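using only what follows, build the 3D model:
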Amino acid sequence: MAGLGQVQLSPPSLAVLHGAQARFNCSTAAPWVVMSWFLNDRAVITVSAKHGTLSNSVSFTVTNRTTTRSTVWELVIWNVTRNHTGDVTCDFQNIGRQTATLSVQVAGTVVIDGGNVTGRKGGRVRFRCQASDWYPAPTLTWALAVNQEVNNYTTSHAAAPDGLFRSTSTLDVLAVVDTWVQCQASVPALPAPKTHRVFLTVGPGGDDQTVLIAVVVSVLTIPLLVLLIIALICCCVNERKSRRTEDTRGNGRCGEVATDRAGQGQNNLGYSWNENTGVAPSEPRSDRGPPISAGAHQAPVSSGQGVYPGDFRTIRHATTV
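Below you'll find the model as predicted:
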């Protein structure tokens, strides 16, 4: 039997994505009769130097790539699945064999929870990245648009019953300037990581927010003061109008009373009719005073001469001391 060095298998290890193709090349410079391919110690295809391919299938094919210097056979595994993961062996009968490793991987989804975020300037904003349905567990990393070191994040992995992994990574970002934040998930079979990007918008900080609130309050206070002044002016005007209306009504009533008094004339409050003499004395008699002498008469107390019906004599009262 020739030494193992006479059989070459490349690549020694291969990682491909689910659904892709896996290709291996096996070669020897020694004369050969039969060669076989094995997957996890199970023969999948056999080739005869005299008769060619002795067995074939839809999932496994071989192609002769022999050169003038060596015999080369290429094995192609089509539409690989995770069941194809394992050892791939090339065996040249009576010459030697070599084994390579095949890893079939699954690239799932990656997303940053919550989408775009607005953060307070100077504060910290937390981002959470979810990578679902990966095999094997993906490597999660972060990237920022600004030149800021990204190392303050944690990552955890959990396997589902079907063998796929769900990974979570949490990142804290210091809100300094507007930037994009990108989560990256990768496995060796991916030519480039899968990414998801969101944007961080930096809003006013604590001091800036206080100033903004003060400005807003000031702007809102001025219209309120103007409205209050207008309301006070309107109240004063309405009150003056109400007073003028009441004064006008009061003057009207006073005029009516004066007119009524002018039409009635003046009343003599001292008038009293004397049935015996037919004379109306101007003031009532006092029981305390001395008797009035005969023939004396008292003039009625009034602002003018009193005129009484039935008697046109002037009556005067004299008091003896």
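
only C-alpha atoms from now on, for both contacts and neighbour counts.
Will do.

which stretches in the stretch 101-250 of the chain count as helices?
In the stretch 101-250 of the chain, the helices defined using DSSP state H, counting those that start in this stretch lie at 206-264.

what's near enough to touch the residue lying closest to residue 6 once chain neighbours are set aside?
Excluding its sequence neighbours, the residue lying closest to residue 6 (C-alpha to C-alpha, 6 or more residues apart in numbering) is residue 28, at 5.6 Å. For residue 28, the contact set (C-alpha atoms under 8 Å, 6 or more residues apart in numbering) comprises 6-8, 70-72.

buried set for stretch 124-144?
125, 127-144 (16 or more other C-alpha atoms under 10 Å).

and this one, please, so the two structures can be compared:
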Amino acid sequence: MDVFILSLFLLTIGGVSAQVIEPQSAVVLKGSQARFNCSTTQAQPVMTWLMNGLLVVNIQQNSVYNSDGRFALTNFSTPGSFKWEFMITNVLRGDNGTVTCQIFNVAPQTSTLSVQERGSVAIIGGNQTTTEGVQTTFQCQALGWYPEPTVSWSVNGVGVNTCNNTSVAQGNVFNNNCTLSVTAAKNSSVQCLAKVSAMSTPDSDTRFLTVVPKPTIVPKPNIRDQTILIAVTVAFSAAALLFLLIVLIIICCRRKREKSSYEEEVRRAQLQAQHRSRARGDGHGRDNRGYARDGHYGDNHNGGVWHTNQSNKHQRAYPMDDYSGTRNNRHLTMV
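Predicted coordinates:
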């Protein structure tokens, strides 16, 4: 306590020098380190550091006194430059606020400290397999962040801005749900990314989307077109059947006619053969009524039948069927 009182007393007496604190503001993650540098152009016997107005570190004649083991000072002074680094380890959310460097008889220099908190990020569910062209949904949860995180999606390494984002404050942290809808086109890697400004790179979680080809679907025929096709087929079939029937009828009629003509020819030939047979054997001159048979004459009593033998030029009366080796001519003499 006496040291702090002495430090305040020394701040009230002489000396003027320029003073600079760097950085002007710092943003760090909870549990990490925060560093601030305070420098003057002249060496000063007393330097104090305050957080949110409370004295936490005091330097007197190069001796360091601090109120908490999380605070530390390192001397980086060189000839002509008086410089000390103030470091806070294991930064807490309660460390948010101002950090002030006070040098004797110089206006204090103040910086700001912002402490952020990293949560977790995960895509709900495992890898997915879906059919080409089907819309698929991925859901990402970012839990326990401060302040509210930025959540985004990446498909095959390309950022996607379509994200239905809902954020809920739970105590002093934020929980975030983000949904991505993607149409399956090809095998892809899907990433959900979450970060706050204190992070140089976002945290992420990855799932894989496997796309299978769409099944080949044979289109159903139009009922009307099918009916027309059936009607046309039936009509052509009926026409072909009718044509074949007509051809068969014509062929049958022609064959019947040819058969009838053939039978008629056969019948006519048979009749002619019968006539020739009668003329040669059974007739014996019956076709000549004037022919004399067995001493009788035919019905024509006015004449007689004479046969001329051309070999001896003698006329005889004998039947024409007498084959004596000479040619016989039958003559009918009318008186």
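
got a TM-score for the two of them?
TM-score for the superposed chains, counting by TM-score structural alignment, normalised by the length of the first structure: 0.59, backed by 205 aligned residues with a C-alpha RMSD of 2.1 Å.

and the residue nearest to residue 6 of the first structure, what's its match in the second structure?
Alignment note (TM-score structural alignment): residue 28 of the first structure maps to residue 40 of the second structure.

and residue 68 of the first structure, by the same measure?
Under TM-score structural alignment, residue 68 of the first structure pairs with residue 79 in the second structure.

do you know how far its match is from residue 42 of the second structure?
9 Å (C-alpha to C-alpha, to the nearest Å).

make CSV from the contacts of residue 28 of the first structure and add neighbour count and secondary structure to it.
Output for those, formatted as CSV (neighbours: other C-alpha atoms under 10 Å; DSSP: H, G, I helix; E, B strand; the rest coil):
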residue, neighbour count, secondary structure
6, 15, helix
7, 21, strand
8, 19, strand
70, 13, coil
71, 18, strand
72, 19, strand
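
now those residues in JSON lines, with distance to residue 94 of the first structure?
As requested, the contacts of residue 28 of the first structure are exported to JSON lines (distance: C-alpha to C-alpha, whole Å):
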{"residue": "6", "distance to residue 94 of the first structure": "11"}
{"residue": "7", "distance to residue 94 of the first structure": "11"}
{"residue": "8", "distance to residue 94 of the first structure": "15"}
{"residue": "70", "distance to residue 94 of the first structure": "16"}
{"residue": "71", "distance to residue 94 of the first structure": "15"}
{"residue": "72", "distance to residue 94 of the first structure": "16"}
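
quick one: stretch 190-209 of the second structure aligns where in the first structure?
Mapped onto the first structure using TM-score structural alignment, stretch 190-209 of the second structure covers residues 181-200.

which other residues reach that stretch?
With C-alpha under 8 Å, 6+ apart as the criterion, stretch 181-200 of the first structure contacts 15-17, 104-105, 107, 109-112, 115-119, 129, 131, 135-145, 175, 178-180.

next, the buried residues of it.
So for stretch 181-200 of the first structure, counting by 16+ other C-alpha under 10 Å, buried means 181-189, 193-200.

what do we get in the second structure for residue 57 of the first structure?
Residue 57 of the first structure maps onto residue 68 in the second structure, by TM-score structural alignment.

any idea which element its match lies in?
For residue 68 of the second structure, there is no enclosing helix or strand under DSSP states H and E.

my read is that it contacts residue 56, right?
Yes - counting by C-alpha atoms under 8 Å, residue 68 of the second structure touches residue 56, with 7.1 Å between them.

more neighbours: those two, which one.
residue 56 (19 against 10; other C-alpha atoms under 10 Å).
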